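K.L.:
The following block contains a protein sequence and its predicted model.
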Amino acid sequence: MSSDNRVTGLTSSQVQERIRDGLTNKLPKVPTRTFAQILRANLFTRFNAINAVLAVLVIIAGSPKNALFSGVIITNTIIGIIQEVRAKRTIEKLSLLNVAHAKVLRDGKEVSINIEEIVQDDVLVLVPGTQLLADAKVMVDSEFEVDEAMLTGEADPVHKKEEDDLLSGSFIVNGSGYARVIKVGAETYSSKIANEAKKFKRINSELLSAVNKILKVIMMLIIPVGGLLVFTQIYFTHRTWQEAIISAAAGIVGMVPEGLVLLTSLTFVVGIVRLSKWKTLVQELPATEVLARVDTLCLDKTGTITEGRLNLVDVRVLNGIAGNEVDEIMQGVAHGFPSTNPTQEAILEKYKSESNLEIINKIPFSSHRKWSALEFRNKGSWIFGAPEMILKDKYEDIRNIVEEEAAKGRRVLLLAKFTEGTLSEELAGKVEAVAMFLIEDVIREEAPKTLEYFRKEGVNIKIISGDNPVTVSSVAKRAGVHGAENYIDARTLPEDIDKLEDIDKLADIVENTTVFGRVTPHQKKLLVNSLKSKGHVVAMTGDGVNDVLALKEADCGIAMASGSDAAKAVSQLVLLESNFSALPEVVLEGRRMINNLEGVSELYLNKTVYSTLLSILFVILMVPYPFTPINITLIGSIAIGIPSFFLALAPNKERVKTGYLKRIMIVSLTNGGVLSLSTMGMFMYAYSTGIKVTQASTLGVMVAGGISLVVLLRVSRPLSKLKIALITSMVFLFSLAFIIPLGRYIFSLELASIKYSVYAIVIVILSYPIISGIIGLLKKIYYKK
């Protein structure tokens, strides 16, 4: 490395030498499951094991056709493997698009490289929002404020000066400069942080938690109920052991919700594939579920509803200062820091040439102070930033001008001269306003249409920004934000909340305000928490390090790929093309998946509940169980399996509500209760009249299948032409099984006299109002609570 490595960094030959020595920042691959792990996870499940044992027993009992239910299990397993492999490939591909990059000095030039191309002794170029991708030391003339929360849990930024260590995984909050890499690869924190940001997660969610609870109960019931059913069928019904095994297998097969397990596990992995169409990387799988429930969306103005690009509209010189002097000073200010944020870029468009002024002291920009300062030899000290923060009490002198421009949607930045004091962060001295710089945001072309979509969908929009609230309000109006005139200056909000009444007061303010200006990063977090305290499900979009705290606190954090590494690392979703217009599609996809899953879950749990209750009832009655496995296959395929495939793909724009487990149990227990009692009643009536067991069983299948189709009709609401066609087709196919001889042979059906069939059809028809009435009553009782 050159002796002046602060300026030149490593040479190309030095980089190649370190690569040969293995001193690179090589990271482990994205930790998705291997194909072998996917195969094992989908094939070797408890439910598959139960079904495999039952299939073998049924075949041994001499009825191979009754083992057809195992074919459904094999199909489900294959589908599960295919879908998860697709998801694996998609997430790996998207993770490559989202790979972290670093800016380094090489051969005296600043270049951008990906994380694995960093070598030991590289000189990192660090600006606010940069994530440290390798351990480094601060170099001469550089100072930073660093967020080490992801490493230490400490929320307050840590000040770092020359020779201090910077740990990979931390973020630059303030300050710009250089750092030399001292550790790479496995010796740093970077691989752990990168993996945690990208890995294929299966974390808990309301949906997964509810399904797991249901499965635990089912597993607890299957063995004792199944064992008792086998015992009673052999010892109390005077049937052969083969007939008893086949009947008991039917009861146990019906209790296993294998389709629900498949559907739930695939919901999230399919979401990855679907959302990839919109260039959206899902970093935590249940994010789709959370996003589907979102009713409040917090947007950071810059980079979200605006392009993040600014235009310098005008420069207004104050107090008779010569314009050429202002230009000379701004030349030095514009080139005084290595950072190139959008504000600087707008200023640099006017002041492109390097400055000859010598800097002897400087204070970098801080999101808390909202200004930066430079002291030039022979030219004095100058401050540049938010007028109200610089002038303090004297701000009233220019307030009208600032607010007039802010009302036009322009940001006003002030250049001021600092005299009669020592330049420090306290600005304890005389400040004289010199010039105002008028800067305007460029609104994203797609923003108005996207914001209108959310308004129509009942999602509240909150604009949170560090800029002047009047300016933000004006920009929000131009973008079409409903209620943008309701704005507030966040400096009037409490910073520290330790009393219940203060929390409630803030929550009320946040509830009734649309635009928040001059918001600090800590306040952004408070605003998100306040919305959550009101029962809202909150999503937050952001692209800067100042958004990190709020992104971490939100129910769903959404980062723009063009934003900082910090924002992307803590978010659940990353919009890889920084395309705000993709958000409606992402929300729509989440709603479609979760709402449809809830409806389809009702079908699967209906079968589990009625099979469990029927098994218990027939253990108590000690009479032949009414079904064989092939009967269960018929009912499950026609009323559940085939239609659930189509219903899961149907459009559904309704916002998802909490309370999934209670809602699904209310309807499933009602459906299953009515169905099991109706089936038992029909079978026992027919059986008691002396007709053959196979005929009584056929009537039981007719009632169970018919009421299952009634449940399908309820789940399909609101009905559409396609849904009506689907239900009609399923009714027709179910009827064919009874009408044509081949159908009766395959599904072991034997019709009794027409009188019994009429009774069965009447029971099926009456089940609709009975189920609707009971569910309506139970929901009233539940919601009153």
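P.N.:
Now that the structure is in, tell me what you want to look at.

K.L.:
C-alpha only now, for contacts and for neighbours.
P.N.:
Fine.

K.L.:
Now do the helices in the stretch 651-785 of the chain.
P.N.:
660-688, 693-715, 721-739, 741-746, 754-784 (DSSP state H, counting those that start in this stretch).

K.L.:
where do the strands sit along the stretch 301-450 of the chain?
P.N.:
Taking DSSP state E, counting those that start in this stretch to define them, one finds strands in the stretch 301-450 of the chain at 306-317, 359-363, 371-376, 380-385, 410-419, 430-443.

K.L.:
for residue 481, what are its contacts?
P.N.:
Residue 481 makes contact with 448, 451, 452, 461, according to C-alpha atoms under 8 Å, 6 or more residues apart in numbering.

K.L.:
So which of the helices of the stretch 651-785 of the chain is nearest residue 647?
P.N.:
Closest to residue 647 of the helices of the stretch 651-785 of the chain, according to C-alpha to C-alpha: helix 721-739, at 8.1 Å.

K.L.:
one step back: could the strands of the stretch 301-450 of the chain go into TSV alongside mean neighbour count and distance to residue 326?
P.N.:
Conversion of the strands of the stretch 301-450 of the chain to TSV gives the following (neighbours: other C-alpha atoms under 10 Å; distance: least, C-alpha to C-alpha, whole Å):
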stretch	mean neighbour count	distance to residue 326
strand 306-317	17	8
strand 359-363	16	16
strand 371-376	22	13
strand 380-385	23	11
strand 410-419	23	8
strand 430-443	21	7
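
K.L.:
take the one below as the second:
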Amino acid sequence: MKLTLLKEFFAGFLRTRHFARHFRRLALLESMTDATVSREVPPTLAQTLVAAANDHPQGLMERLGAHADGLSEAQVQALREKFGLNEVEHEQPLPWWTHLWHCYKNPFNLLLTLLALISWLTDDLKAATVIFSMVVLSTLLRFWQEAKSNKAADALKAMVSNTATVMRRDFAADTSPVFGRFHASATQVQGAQRIELPIRQLVPGDLIVLSAGDMIPADCRVLSAKDLFVSQAAMTGESMPVEKFVRQIDPSATNPLDLDNILFMGTNVVSGAATAVVLATGNNTYFGALAQRVSATDRAPTSFQHGVNKVSWLLIRFMFVMAPLVLFINGFTKGDWMEALLFALSIAVGLTPEMLPMIVTSTLAKGAVFLSRKKVIVKRLDAIQNFGAMDVLCTDKTGTLTQDKIFLARHVDVWGEESEDVLEMAYLNSYYQTGLKNLLDVAVLEHVEIDRELQVGTAFQKVDEIPFDFNRRRMSVVVVEQDHPHLLICKGAVEEVLSVCTRVRHGEAEEPLTDELLARIRQVTAAFNEEGLRVVAVAARSMEAGDDVYSLADEQDLTLIGYVAFLDPPKESTAPALRALAEHGVAVKVLTGDNELVTAKICREVGLEQQGLLLGNDIERMSDKQLAKAIETTNVFAKLTPSHKERIVRLLKANGHVVGFMGDGINDAPALRTADIGISVDSAVDIAKEAADIILLEKSLMVLEEGVLEGRRTFANMLKYIKMTASSNFGNVFSVLVASAFIPFLPMLPMHLLVQNLLYDISQIAIPFDNVDEDLLRKPQRWQPADVGRFMFFFGPISSIFDITTFALMWYVFDANTPDHQTLFQSGWFVVGLLTQTLIVHMIRTPKIPFLQSRAAMPLMVMTAIIMAVGIFLPMGPLAHYFKLQALPSLYFVFLPVILLAYMALTQAVKGFYSRRFGWQ
């Protein structure tokens, strides 16, 4: 019977070997770029999307029950009851039983279960009980900690849900607990209300309004579009955005991803504007179908996970070498191979870092809870340790170093004189543009007096729009005033607007744009830039009436009217935050699309000393090898495109840095995805928040310093456990090898080793809450498996010296030198072994003198004191017989403090040498 169960266990173990990683997560959209995966959707879904693409808009609207002014509340409620919330099923929390299984199935728990099963099959029920207890304890602690952390994270994530602009009739804000507090404003638009709603509230038939930076919240059919470019890279792997149209150009297309007027959930708008009708939500979307097929796919392991895995396998390899060695030495010297086998199994259990998953999870979760109190959402627990390892922080300028409140400081003509005409032109452009939501436009539109003077809403009508994109860096609107010609008004970056201008307005007259005028214009704008003002050029052109559709080709032969200049002052927290990061070994590099003069001004104001400057044009001409070298000595990069930012971050990582990137715009999303840790803010565009690992709910950059320090505390506490476990386990095994070779009986029974190991593991539970020395927080920290191995070989044998001293004490002083007196010998080593193993917690947690120069947190002090008391109580109390121990003589407790003090003194001396030679961590 037992042999049959053993075979079944091994079969199950082999089946689960491919699922041994600690965390199984829903695959991100990035994992869907493989064509063989991305094409695997139900045929009915593909047919539905193709049919919707080729359907007449009016007929499609009727079939969906949609309305030109949006759905009514009654329709929405009925559709929501039918289709549910707009959420992909696999994004829901795991059922508790699935979560419990995920907490159990790590390599160490599987190994311990195997050892417990072997102990049971060999009739060692006590050993099997102790081992199984350790597995249950580790699993339940991790389950409880993760459940608590996930609950807190879910509550925080609800505060930053992405939204969509939706058209609704007779809308009433839903404040039910299901949807959370509604806080978006509603705007009346032609009998409908344009409102911002969490994307989970969308239903099929909803009309949505899209602009640059928006995430597509569901599968949609385009109803109107203007220069609409959508990034489908996550779906198809294509790096270039795809233009979407109102009509399907190729009616014979059958692949959903080739449809010209279908938008897919999870992709994002790069530029342009559109209205669209929702076709499908949640699991019924293309993304929902793909998510169900790739739900078993792992994310690529991070550097943090690689480090944990390397250390884990270092200890496991050590176990696979030492356990057989103990088996053969005891088998040959004692002659009892079954007893030797049980003893070797106990050694294997003692060498297994079974608490590592729980310690890692607990420390990361504690960090997440700490940061949540600072109003920081941690979307991925591993990001906390990356915070501590980060040695380079790349940051955008606008909205991150500077305030996200921009003021219109100047509106001047080409020569720098105040001009109301320029402000009027800029106002018309900002009022009628519907593309990229821009703080500059908000600042212009605050001048409501222009609205009254020009009677913008009645005297002018919008004809068309040429939306903003990051290549042109400008946008245009075309308006008409009663019977006047059409007027194209363009505003954007100075150089990009100048590139399409041929004339300059001088007073009431116009003159050609000559090289001399061009030089003078650049002097004027440079002077504004040096004042820290961001300059936007305004140009115009009269167009013959009659054409209602305009394109990029019409942005030519413009007349430069003047400039509007904006002041974007730095945040108050920027300068102290940058100083704090520098003090903690984090280099800050500014990556911005703005020009170099404004950037230099801001850098001076925040106290960031400029070290070299690279412009986007310089980067274009450099190879990866040249750029990788240049970025090491440069900390200011200006006039960058999104691809430039991503390239810089990628090469910094290739140079061996742990890179953080902080940004809040569409142009920051590629870099946020590439960085080791992406940081964004609650007010960022949807795609930036989605790409980030950490989201700041408050604008203070001082949170960054606190995040870095918390990441380093997290790492330091994880490393404590690994160092303690590695060194104490090595010392125990070394002592066992020595004792086994010279003592005619086992120096400690398998039960003793298991109980000792269980008590030691319990003492480690408080490590995530321990204090960390300030000295250990000054520099970035990373996983160094080689250092762990070296540390183990340095500090492990120290305990062996005092173990051997204890052997001699028990052998010669207390005459425990025959098999008849082995219980006394084993009891004496049990106490010394447990006490030294527990004291190592305090010795190795700091390079300083423990208890005097560096004191552990109270939970750890209390826990270790309790375990040491239990260790003495077991042989001295009424349970001694059950554990095959016996009471120790009084003289033993005279020698015990001497052994412990000598052990601490020698460990402290070795610590000093090791720290001077190799550094502490």
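P.N.:
Now that the structure is in, tell me what you want to look at. Please read these numbers as outputs of a predicted model, since none were measured by experiment.

K.L.:
Quick check: PyMOL command selecting the buried ones in the contacts of residue 481 of the first structure.
P.N.:
A single PyMOL command suffices to select whichever of the contacts of residue 481 of the first structure are buried according to 16 or more other C-alpha atoms under 10 Å:
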select buried, resi 448+451+461
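
K.L.:
Could you check how far the residue most central in space within the first structure is from residue 757 of the first structure?
P.N.:
In the first structure, the C-alpha closest to the average C-alpha coordinate belongs to residue 287, at a distance of 2.1 Å (C-alpha atoms, centre = their mean). The spacing between residue 287 of the first structure and residue 757 of the first structure, counted by C-alpha to C-alpha, to the nearest Å, is 49 Å.

K.L.:
same deal with residue 257 of the first structure?
P.N.:
Following C-alpha to C-alpha, the distance that separates residue 257 of the first structure from residue 757 of the first structure is 29 Å.

K.L.:
Kindly report the same for residue 165 of the first structure.
P.N.:
Here the distance between residue 165 of the first structure and residue 757 of the first structure works out to 83 Å (C-alpha to C-alpha).

K.L.:
wait, isn't the residue nearest to the centre of the first structure in contact with residue 573?
P.N.:
Yes - taking C-alpha atoms under 8 Å as the definition, residue 287 of the first structure is a contact partner of residue 573 at 7.2 Å.

K.L.:
Residue 166 of the first structure matches what in the second structure?
P.N.:
Alignment note (TM-score structural alignment): residue 166 of the first structure maps to residue 263 of the second structure.

K.L.:
tell me the secondary structure for the residue lying closest to its match once chain neighbours are set aside?
P.N.:
Among residues not flanking residue 263 of the second structure along the chain, residue 220 sits closest, at 5.0 Å (C-alpha to C-alpha, 6 or more residues apart in numbering). Of the three states, residue 220 of the second structure takes strand under DSSP: H, G, I helix; E, B strand; the rest coil.

K.L.:
ok, residue 220 of the second structure - contacts?
P.N.:
Taking C-alpha under 8 Å, 6+ apart, one finds 262, 263, 264, 265, 276, 277, 278, 279, 280 in contact with residue 220 of the second structure.

K.L.:
Return the member of those residues nearest to residue 374 of the second structure.
P.N.:
Checking those one by one against residue 374 of the second structure (C-alpha to C-alpha), the nearest turns out to be residue 265, at 31.9 Å.
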